[in-house]
Each structure stands twice: as C-alpha cells, then as structure tokens.
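Engineer: Just a sequence and a predicted model for now, questions to come.
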Amino acid sequence: MMAALAKAISRATRTSVDVETLKVLVIFAGAGLLLSLVAAMIYQQAANAALW
C-alpha cells in the first residue's frame, strides 16, 4: 500500500518520492495529529472547569 501511495504522489508531483520518506512523513503527521487531539482534550477540560 505504501508503495502504491508513493507512486501516486510521485506521479502527481512529478518528483521522486521514496517509500521510506513517505513512512517518516506519515509517522510525523500521525504524531502531530495525536498531540493536537490531546491538546484539544486538555483545553476542553480547562474551558469546562472555567465555565462551571
């Protein structure tokens, strides 16, 4: 699946995209998403505590 995704990105951008590079990008994007969700959950709890 990663190879097919790398091929599709390479065709779309007309640049060479390596599967390993794609894996690193997916890992960092996933970590960023996880941190964003955790921050949103913490902020929601703080906002609820301030309102009540």
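Structural biologist: Yep, that arrived. Numbers count the residues shown, from 1 in each chain.
Engineer: When you work out contacts or count neighbours from here on, use the C-alpha atoms and nothing else.
Structural biologist: OK.
Engineer: Now do the helices in the protein.
Structural biologist: Shown for the chain, the helices assigned by DSSP state H span residues 2-13, 19-51.
Engineer: can those helices go into CSV with extra columns for mean neighbour count?
Structural biologist: Formatted as CSV, these follow (neighbours: other Cα atoms under 10 Å):
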stretch, mean neighbour count
helix 2-13, 13
helix 19-51, 12
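Engineer: Got another one to weigh against that:
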Amino acid sequence: MMPALVKALSCTTGRDIDVEGLKTILIFCGTGLLLSVVAAMTYGLNLAADVF
C-alpha cells in the first residue's frame, strides 16, 4: 500500500518522495486528527467530576 502511495505522489508532483518521510508525516497527521476527535467528543463534559 505504501509503495503505491509513494509512487502516485511522485508521479503527480514530479519529485522523489522518501517512504520513511511519508510515514512520519502520516503518523503526525493521524495523531493530530485523533486528538482533535477526542477533544471534540469531550467538548462540554466535565471529566474531573466523572473520574472522581
């Protein structure tokens, strides 16, 4: 899956893309998306009262 994505990005941009660099970028983007979703789900909840 990853080599196909790298090949497609390389063809569309015309630049050589490194697989490891792309993995790092995808991990950071995924982490940010996960934190955003968790923050949106807990918006308005008083988590301190629920825990204790």
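Structural biologist: Now that the structure is in, tell me what you want to look at. As the structure is a computational prediction, the values presented were derived from the model and not from experiment.
Engineer: where does the TM-score land?
Structural biologist: Put the two chains on top of each other and the TM-score (TM-score structural alignment, normalised by the length of the first structure) is 0.77; 45 aligned residues with a Cα RMSD of 1.2 Å.
Engineer: now the aligned partner of L5 of the first structure in the second structure: how far from C11 of the second structure?
Structural biologist: Matched by TM-score structural alignment, L5 of the first structure corresponds to L5 in the second structure. Using Cα to Cα, to the nearest Å, L5 of the second structure is found at 10 Å from C11 of the second structure.
Engineer: ditto for L26 of the second structure
Structural biologist: Going from L26 of the second structure to C11 of the second structure by Cα to Cα gives 19 Å.
Engineer: got it, and A39 of the second structure?
Structural biologist: Applying Cα to Cα, the value for A39 of the second structure to C11 of the second structure is 36 Å.
Engineer: Ok, V37 of the second structure next?
Structural biologist: Distance, V37 of the second structure to C11 of the second structure, using Cα to Cα: 32 Å.
Engineer: Please apply the same query to V38 of the second structure.
Structural biologist: In terms of Cα to Cα, V38 of the second structure sits 35 Å off from C11 of the second structure.
Engineer: ok, now D18 of the second structure?
Structural biologist: Counting by Cα to Cα, the gap from D18 of the second structure to C11 of the second structure is 13 Å.
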